[in-house]
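Student: Kindly generate the corresponding structure for this input.
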Amino acid sequence: MNIGCNVRARRGKPLFIAGKLVPAFFTLLLCLAAGSSPVRAHPHGWIDLRSTVILDAAGHITALEQEWLFDPLYSTFVMEDLSGTAESQRDALTTLAGSNLQELRSYNYFTEVRADDVKIDLGEVSEYESELRNGRVWMRFVVPLATPVSPTLKTFEFAVFDPTYYTEILHLEGDIITFRGDATGGCFGRIMPPNPTTEAILLAQTMDRDATPDTTLGSVFAERVEVSCK
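Tutor: Reported below is the predicted structural model:
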């Protein structure tokens, strides 16, 4: 499949650029300029994800570190207005990441965390960076938990997804969940693939970019990560 509106068959909310949502019509123009046919079905963009679970000295989960690798179309659009040295581009991309993360705060950074199936509040991201990697925009940021969670006493689960499924966010194929901290021994993360119903698949396949967003769709197509520690 051509690099354009929908680079992968697997591969929602419009992407953020300079703190503003990318208009759907502009994305369509980019696709046409790239020589690909506009695709109506969701998703319209994708992000490769890597996750690291951060624990404190007591073995409590305190934060989730995420790495997002944006699709080539978004990356090309962002880089069109950036020039100069690699260092200046990295500074500009990190500034952009800060603006994007401010917007994403209202959506919990597309991150849902549960302990014993109870949703956990998230803190505000203060640690982040961004740069260009092999022609694609890469962003790393740390989402703190408002309250640390003991993975030995509670069932811990998290998911990263765009609620509208405009952008698909999935871990890299064959990737594993990593852990960082003083008490990571015996910890394991299991990535559970999505299992959408036939009805949900058909709905995603028929949704236009300009359709009223369905904020329940992204959860249906989201991976779930179960974390356990001994």
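Student: okay, CA-based contacts and neighbour counts for the rest of this
Tutor: OK.
Student: now V225: how far from E199?
Tutor: Distance of V225 to E199, given as Cα to Cα, to the nearest Å: 24 Å.
Student: next up, for comparison:
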Amino acid sequence: MALQLNLLHEQFAEERQRQRDPLKLGVLILCGLGVLMLAFYMWKAYQTLEMKNRLNAVQRGWEQVEPKVTAAQKRSLDLTATIDTTRVLDTLIEDRFYWGSFLERLSRCVAPNTQLTSLEGSVSDDNKVVSVTLDGIAAGGEPRAASEEFRQLLLEQLHQSYSEVKVEFKTLEDLDTSVNIAGSNMATAHFVLGVSLSPLGLETAKAAAVSAPRAPKK
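Tutor: Below you'll find the predicted structure:
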């Protein structure tokens, strides 16, 4: 039987060891990467879970607050509607035309020899123009002159309270009938007056005219 001696045992062992080292290193690197990836995914999972918990907490808080917010919004809408309605009513009250003042000034102009048979009046939708039609009879030695005197007096009275006042005859004609005034028979004339005016007071009208922008001169 032949005896074999391995005199290069140490060299062979080192060679085999070197051959195994790259494999071990690769395995170790893969294991390290696997551990890092596992840690990364665990960290992301933790962050996701924490965000879900925060979202759930916010949703629970919103569910508690939402009825109050909805009620507050509804209350705000109701208050806004009430305020708007109040403003409209205030505007209507402030801008409305008071016929009492007009009739008072009209009554100051009606002399004993003048009689009004009808009165028709209207106010524009924007409350800026008042139109009145007066139908009446004037008596006197010169009934047309008496009618003109009534027109002039009414124009002066209305100018004291209103702006853009116009008082013009629509009809002025002599009548065949006469009336007895203070024991004297007087001829009569029939007249129809058209009155137009702006309810805006004189001071307000002047202020509006001053504040209105003027066109540049060319």
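Student: What's the TM-score once they're superposed?
Tutor: Once superposed, chain against chain, the TM-score is 0.24 (TM-score structural alignment, normalised by the length of the second structure); 83 aligned residues with a Cα RMSD of 5.0 Å.
Student: that older thread, which one's more surrounded, V225 and E199 of the first structure?
Tutor: With neighbours defined as other Cα atoms under 10 Å, V225 of the first structure and E199 compare such that V225 has more, 20 against 9.
Student: host element of the more buried one?
Tutor: strand 224-229 (DSSP states H and E).
Student: what packs against that strand?
Tutor: In terms of contacts (3 or more Cα pairs under 8 Å, 6 or more residues apart in numbering; DSSP states H and E), strand 224-229 of the first structure is packed against strand 156-160, strand 187-192.
Student: Tabulate these (TSV), appending mean neighbour count.
Tutor: Shown next, in TSV, are those (neighbours: other Cα atoms under 10 Å):
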stretch	mean neighbour count
strand 156-160	21
strand 187-192	17
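Student: In TSV: those, plus distance to I61 of the first structure.
Tutor: TSV is the format used below for those (distance: least, Cα to Cα, whole Å):
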stretch	distance to I61 of the first structure
strand 156-160	9
strand 187-192	11
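Student: could you show me where the strands are in the first structure, in order?
Tutor: All strands of the first structure, identified by DSSP state E, fall at 16-17, 20-21, 45-55, 61-70, 111-115, 118-119, 128-133, 136-149, 156-160, 167-171, 178-180, 187-192, 224-229.
Student: and if you look at the second structure?
Tutor: Using DSSP E, strands in the second structure cover 114-123, 130-140, 163-181, 184-198.
Student: so which of these gets nearest L154 of the second structure?
Tutor: Proximity to L154 of the second structure (Cα to Cα) singles out strand 163-181 among the strands of the second structure, at 7.7 Å.
Student: Run through who's touching the closest one.
Tutor: Residues from elsewhere that reach strand 163-181 of the second structure (Cα atoms under 8 Å, 6 or more residues apart in numbering): 113, 139, 143-144, 151, 154-155, 158-159, 185-202, 205.
Student: 7 Å - rerun?
Tutor: For strand 163-181 of the second structure, the external contacting residues (Cα atoms under 7 Å, 6 or more residues apart in numbering) are 151, 155, 158-159, 185-202, 205.
Student: got it, and stretch 143-154 of the second structure?
Tutor: The contact list for stretch 143-154 of the second structure, computed with Cα under 7 Å, 6+ apart, reads L106, C109, A138, A139, G140, V167, A187, T188, A189.
Student: Nice, that's everything, thank you.
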